[in-house]
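Participant: Turn this into a structure:
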Amino acid sequence: MGLGDLVQKAVYLGIGVASYAGEKAGEKLTELRAQVQKLADEMVDRGEMNAEEARRFVDEMVQKAQQQQATVTSEQARPTEPRKIEILDDDEPAPVSTSVDEMRQQVADLQEELRRLKRD
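Facilitator: Alright, predicted model coming up:
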């Protein structure tokens, strides 16, 4: 295993730790900093990064955790729009449904939109 692989795994571990912290909004940020600092210290001890790189790594991981926590918190605080319900009386005829060709066109349009979003 090369140095690049180990650094890549460490970055993935850091991102995973940051993601976990974002999901657990109640956890203290200092605990995350300590975990990432410990990982960085181990990598410095093994000679995989120097002290300056370790400091930047810890700062980046803590910053990512803060950003994810803010994103999760803002998404949770955002009120969702209530679902619209149509109530029909038994005496009223059901609304005219769209034709099969129109529905196929809508599906095709939605599929194209999905492909466009995946590209972006």
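Participant: Could you use CA atoms for every contact and neighbour count after this?
Facilitator: Noted.
Participant: all helices of the chain, in order?
Facilitator: For the chain, the helices defined by DSSP state H occupy 3-23, 29-45, 51-77, 100-119.
Participant: can I get those helices in TSV with mean neighbour count?
Facilitator: As requested, the helices of the chain are exported to TSV (neighbours: other C-alpha atoms under 10 Å):
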stretch	mean neighbour count
helix 3-23	16
helix 29-45	16
helix 51-77	16
helix 100-119	11
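Participant: Quick check: Glu23 touching Gln69?
Facilitator: Yes. Counting by C-alpha atoms under 8 Å, Glu23 touches Gln69, with 6.9 Å between them.
Participant: Skipping adjacent residues, who's closest to Ile15 in space?
Facilitator: Excluding its sequence neighbours, the residue lying closest to Ile15 (C-alpha to C-alpha, 6 or more residues apart in numbering) is Met61, at 6.8 Å.
Participant: Proceed likewise with the subsequent sequence, for comparison:
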Amino acid sequence: MGLGDLVQKAVYLGIGVASYAGEKAGEKLGELRGQFQKLADDMVERGEMTTEEAKRFVDDMIHKAQAQAESTASSPTAEPRKIEILDEEEVSSPESATPAATTPPPIDQVAEMRRQVSELQEELRRLQRNG
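Facilitator: Model (predicted):
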């Protein structure tokens, strides 16, 4: 097998992967459109929006999903989003409290969540070293 054959196979592999990714993206976009359409139809039935508003809603949501997918695809080297774990004192203080975090979870759940986060961080480090 010559270098030309290897290059040709690499090009075909790249085209195949791109084609497959495009098909999968199209399938997911179709699924999203169906879900958005169902939601919009339900809202129209309940009188919460008009048919024209429902059409705009579905179109806007699909446009946002496409834009999100394009921005994600165009920046594959972006750093993962940082997650901050707050202590109980920080969660219960009025400055940092959010509606979802006004009641802290029980201590055992906090400890379990921290253990899971530590495991995930270690797994991420391992994948980054091997990747």
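Participant: TM-score of the superposition?
Facilitator: The pair, once superposed, lands on a TM-score of 0.42 when counted by TM-score structural alignment, normalised by the length of the first structure; 56 aligned residues with a C-alpha RMSD of 2.5 Å.
Participant: before we move on, back to that, is the residue nearest to Ile15 of the first structure in contact with Ala18, as I believe?
Facilitator: Yes. Here Met61 of the first structure reaches Ala18: they are 6.1 Å apart, a contact under C-alpha under 8 Å.
Participant: follow-up on the earlier one: list the contacts of the residue nearest to Ile15 of the first structure.
Facilitator: 14-15, 18, 36 (C-alpha atoms under 8 Å, 6 or more residues apart in numbering).
Participant: 7 Å instead, please
Facilitator: Met61 of the first structure makes contact with 14-15, 18 under the criterion C-alpha atoms under 7 Å, 6 or more residues apart in numbering.
Participant: Do a quick rundown of the helices in the second structure.
Facilitator: Taking DSSP H as the criterion, the second structure contains helices spanning 3-45, 51-74, 88-92, 107-130.
Participant: Make a markdown table out of those and add mean neighbour count.
Facilitator: Shown next, in a markdown table, are the helices of the second structure (neighbours: other C-alpha under 10 Å):
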| stretch | mean neighbour count |
| --- | --- |
| helix 3-45 | 13 |
| helix 51-74 | 14 |
| helix 88-92 | 14 |
| helix 107-130 | 12 |
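Participant: what's the spacing between Leu3 of the first structure and Thr73 of the first structure?
Facilitator: 36 Å (C-alpha to C-alpha, to the nearest Å).
Participant: Same question for Leu114 of the first structure.
Facilitator: Counting by C-alpha to C-alpha, the gap from Leu114 of the first structure to Thr73 of the first structure is 27 Å.
Participant: go on, Gln37 of the first structure?
Facilitator: 25 Å.
Participant: for Leu39 of the first structure, same thing?
Facilitator: Distance, Leu39 of the first structure to Thr73 of the first structure, by C-alpha to C-alpha: 27 Å.
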